[in-house]
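K.L.:
No sequence on hand, only this structure:
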């Protein structure tokens, strides 16, 4: 067969009812599609079998992680062109069943089955997390989920994150094209959080989900506070403790492997939670907010830095991104920012400021992808080819999601306001003093 690409293109277009916006190169070397467009490389028939067995995002992800699919040319342009066919179609099982009543659709499926060949289905890549569908968010399951994502290897994360070792949205004064750097933007983010929290010498900060210790070190070194950083990742904790020791801050920074529900040595003057609340889960979010409020002294501030999804018409439906859930952040859940603010207020917080920094995360993710691609061979050696492909896909796709306003990220400042009502906040809060 020397025309696999043309047959594949024709059958997919017949199935979807729209022209394919990308070029295809198939396993037999044939090509079809718009000249000059990003090329979807279909390396083998197994890629087609994966998409037939699991149409949509998860089948595409399985083929990508296994190395059956790739994109040549501009990765972002390729993913952007394909997003309308995969991520934005929004087809559920009912609409798929209705589509299969169409004789042309059924004929296209039969043609793809013949092209793919036996057997069906291929086994998922070993990187996929397989477990019961219900997300329990117990201490045990949360620890296992965190370990899956963060215990990939500190050397691998050094490649992706760079010297700052901050795994959350940076705060860019200028993009790289205008002289900005990732390290400078991450330093500015840590300083912005410190100012929003009103950190001052002698205070106590709890850093929930402390990662590799960057926020804890910055707060202690630059603002003179005592910090307790907590994480569920053994690898992160070991790395953070070494950094603290190298900085000569062991008298002011303690790193613990501890669940936030087990912290019992409050009150703290301030709490930072940066990129951690996405792991809490909707069923546990009120508990999370109540625990953090109890750990704050009256007048203490919380900085909650969290990715948000856009609201759906039916918020009672269970909304989980299959690729992210299966390969990246098991048990992770995103909520609309309005839901987050409501839960914080239900817990007794007074929400004083919400700042969206959506565009900043797109810039950050693109830099991380560049870092990964720049040391691809070493990254594959450290984490394995499948895991490296997972990270490249999820970071590039996430950058596009932020750019197109499909998801956002917000910093919420909330206070445990004392009974007197004196919040201690400046009249013009954005001065952050």
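P.N.:
Received it, and whenever you're ready, just let me know what you need. Every value quoted in this text rests on a predicted model; they were computed, and no experiment measured them.
K.L.:
rest of the way, CA atoms for contacts and neighbours
P.N.:
Fine.
K.L.:
helices or strands next to the strand of greatest length in the chain in the packing?
P.N.:
Identified as the longest strand of the chain according to DSSP state E is strand 296-309. Identification of packing neighbours for strand 296-309 by 3 or more CA pairs under 8 Å, 6 or more residues apart in numbering; DSSP states H and E yields helix 182-197, strand 268-274, strand 407-415.
K.L.:
Show residues contacting the last one.
P.N.:
Contacting residues not belonging to strand 407-415 are listed as 196-197, 299-310, 337, 341, 344, 349-358, 361, 401-402, 423 [CA atoms under 8 Å, 6 or more residues apart in numbering].
K.L.:
Apply 7 Å and report the result again.
P.N.:
Residues from elsewhere that reach strand 407-415 (CA atoms under 7 Å, 6 or more residues apart in numbering): 299-310, 349-358, 401-402.
K.L.:
Over to the second one?
P.N.:
Where contact means CA under 7 Å, 6+ apart, the residues beyond strand 268-274 that reach it are 197, 203-209, 295-297, 300-306.
K.L.:
which residues of the stretch 201-350 of the chain fall in strands?
P.N.:
Along the stretch 201-350 of the chain, the stretches classed as strands by DSSP state E, counting those that start in this stretch are 204-208, 226-231, 253-257, 268-274, 296-309, 350-356.
K.L.:
so what's residue 234 closest to, chain neighbours aside?
P.N.:
Spatial nearest neighbour of residue 234, excluding adjacent residues (CA to CA, 6 or more residues apart in numbering): residue 257 at 6.6 Å.
K.L.:
got another, please set it beside the one above:
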């Protein structure tokens, strides 16, 4: 039988590798235009995507993309700007303004290749009418702590922006726009990947206002006015400016999970993909998954051991403590607390971009003896969970998973290996 920790890490690595631009981007490149080719974009994978475009493009091109600090890739013709994630900063703001300037004089003979991946919502920042960067930062921080889903957060972001929600594609008109997407959102909705800068938006200002009110997020007068007046409305279906714009999904969470499953099957372990778009509070998902794992161990249902339960998606964390955490280690710690040392159950949960929360830690590994080892060190697992301190908990055990920047992002990887 494969050593659980080794096999789970091999599966995570395979999931990340399957979403690398070098594999999945070239087949989706459009033919060169009669006019200019301009490359723009934003996201944690955008710099690596730009590098691959340069290597595979037959003619002239230029452009600018924005990526997270530390996620740059060497390019010769496309400028790479690094900015802040998950809270936007001045570097992202300045670069977003420059991108709008680059697309301001395009013709129908020109082509825009837009490279979009997860993280683009904070990297491609341009506040809406009457707003400034400080307001966007405050709203973004509040949303991240609120427990709102990624779809809800991106609805708000689209309506407080001058570049998201289809506005970037509209600014490129009449040029042809081909957007290459690496999905990091449940359901792979283009409107939710980086808040949809090049795709139409079916939601409206009233929806965004209702979300802010639902989670009790304080709104400055300028935000309330923008939403209540409708002046923050995004580009809607049927808008003529998007008639020459298309999107191509080049990598998805499901593709990554299938690659990971292939590694497990090659090792002789049955694997079951439970879903690629699981959402909800991270600790609640951990509790549910613990119940499924216990059923496998105790009753051989719904699957017989040995087996691996694999899932993806994007959970949320309502922050109540002041620990060092992220949604994957929150899930994993809740799973461990609920299993309470159940023999034969191992797990790994990581973010495929290499960053879980705001630290350069992808996630962690959980073993049947993790809680016992924590108690030996005087660490109380339930208190760590209550304090949102998953990184502190697993770091003390030496069980953090550190991958470094992966240069891609197809959301979360969660694998539970039940050996007996």
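P.N.:
Received the coordinates, thanks. This is a predicted model, so every value here is computed, not measured.
K.L.:
Tell me how the two chains score on TM-score.
P.N.:
Once superposed, chain against chain, the TM-score is 0.33 (TM-score structural alignment, normalised by the length of the second structure); 188 aligned residues with a CA RMSD of 5.5 Å.
K.L.:
quick one on the thing from earlier: what's the angle from the longest strand of the first structure to helix 182-197?
P.N.:
Calculated by axes from the mean of the first three to the mean of the last three CA atoms, to 10 degrees, strand 296-309 of the first structure forms an angle of 140 degrees with helix 182-197.
K.L.:
now strand 296-309 of the first structure against strand 204-208, angle please.
P.N.:
30 degrees.
K.L.:
Go ahead and build a ChimeraX selection from the buried members of the contacts of strand 407-415 of the first structure.
P.N.:
Buried residues within the contacts of strand 407-415 of the first structure, by 16 or more other CA atoms under 10 Å, are selected in ChimeraX with:
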select :299,300,301,302,303,304,305,306,307,308,309,349,350,351,353,354,356,357,358,401,402
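K.L.:
can you count the residues close to residue 260 of the second structure?
P.N.:
Residue 260 of the second structure: 28 surrounding residues under other CA atoms under 10 Å.
K.L.:
Remind me which helix or strand it belongs to.
P.N.:
Per DSSP states H and E: residue 260 of the second structure is located in helix 253-266.
K.L.:
ditto for residue 6 of the first structure
P.N.:
In this assignment (DSSP H and E), residue 6 of the first structure forms part of helix 4-16.
K.L.:
Which helix or strand lies directly C-terminal to that helix?
P.N.:
Assigned by DSSP H and E, the successor of helix 4-16 of the first structure is strand 23-25.
K.L.:
Not counting the helix or strand just after that following strand itself, show me its contacts.
P.N.:
Once strand 23-25 of the first structure ends, the next helix or strand along the chain (criterion: DSSP H and E) is strand 31-32. For strand 31-32 of the first structure, the external contacting residues (CA under 7 Å, 6+ apart) are 5, 6, 9, 23, 24, 25.
K.L.:
Now render these as JSON lines, adding distance to residue 218 of the first structure and neighbour count.
P.N.:
Output for the contacts of strand 31-32 of the first structure, formatted as JSON lines (distance: CA to CA, whole Å; neighbours: other CA atoms under 10 Å):
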{"residue": "5", "distance to residue 218 of the first structure": "53", "neighbour count": "23"}
{"residue": "6", "distance to residue 218 of the first structure": "56", "neighbour count": "18"}
{"residue": "9", "distance to residue 218 of the first structure": "53", "neighbour count": "21"}
{"residue": "23", "distance to residue 218 of the first structure": "47", "neighbour count": "23"}
{"residue": "24", "distance to residue 218 of the first structure": "48", "neighbour count": "27"}
{"residue": "25", "distance to residue 218 of the first structure": "49", "neighbour count": "25"}
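K.L.:
which one among the residues you listed gets closest to residue 82 of the first structure?
P.N.:
residue 23 (10.9 Å; CA to CA).
K.L.:
Is the closest one in contact with residue 39, as I believe?
P.N.:
Yes. Residue 23 of the first structure lies in contact with residue 39 (CA atoms under 7 Å); the separation is 4.5 Å.
K.L.:
The lengthiest helix in the first structure to strand 407-415, inter-axis angle?
P.N.:
Identified as the longest helix of the first structure according to DSSP state H is helix 385-403. For helix 385-403 of the first structure against strand 407-415, the angle by the same axes, to 10 degrees is 70 degrees.
K.L.:
any idea how far the closest residue to residue 261 of the second structure other than its chain neighbours lies from residue 263 of the second structure?
P.N.:
Nearest residue to residue 261 of the second structure, sequence neighbours excluded (CA to CA, 6+ apart): residue 271, at 6.0 Å. Residue 271 of the second structure sits 10 Å away from residue 263 of the second structure, going by CA to CA, to the nearest Å.
K.L.:
ok, now residue 254 of the second structure?
P.N.:
15 Å.
K.L.:
Could you do residue 167 of the second structure as well?
P.N.:
Applying CA to CA to residue 167 of the second structure and residue 263 of the second structure gives a distance of 41 Å.
K.L.:
Who has more neighbours out of these two?
P.N.:
Neighbours per residue (other CA under 10 Å) separate residue 167 of the second structure from residue 263, with residue 167 holding more: 24 against 20.
K.L.:
Distance check, the more buried one against residue 298 of the second structure.
P.N.:
54 Å.
K.L.:
Repeat that for residue 372 of the second structure.
P.N.:
In terms of CA to CA, residue 372 of the second structure sits 21 Å off from residue 298 of the second structure.
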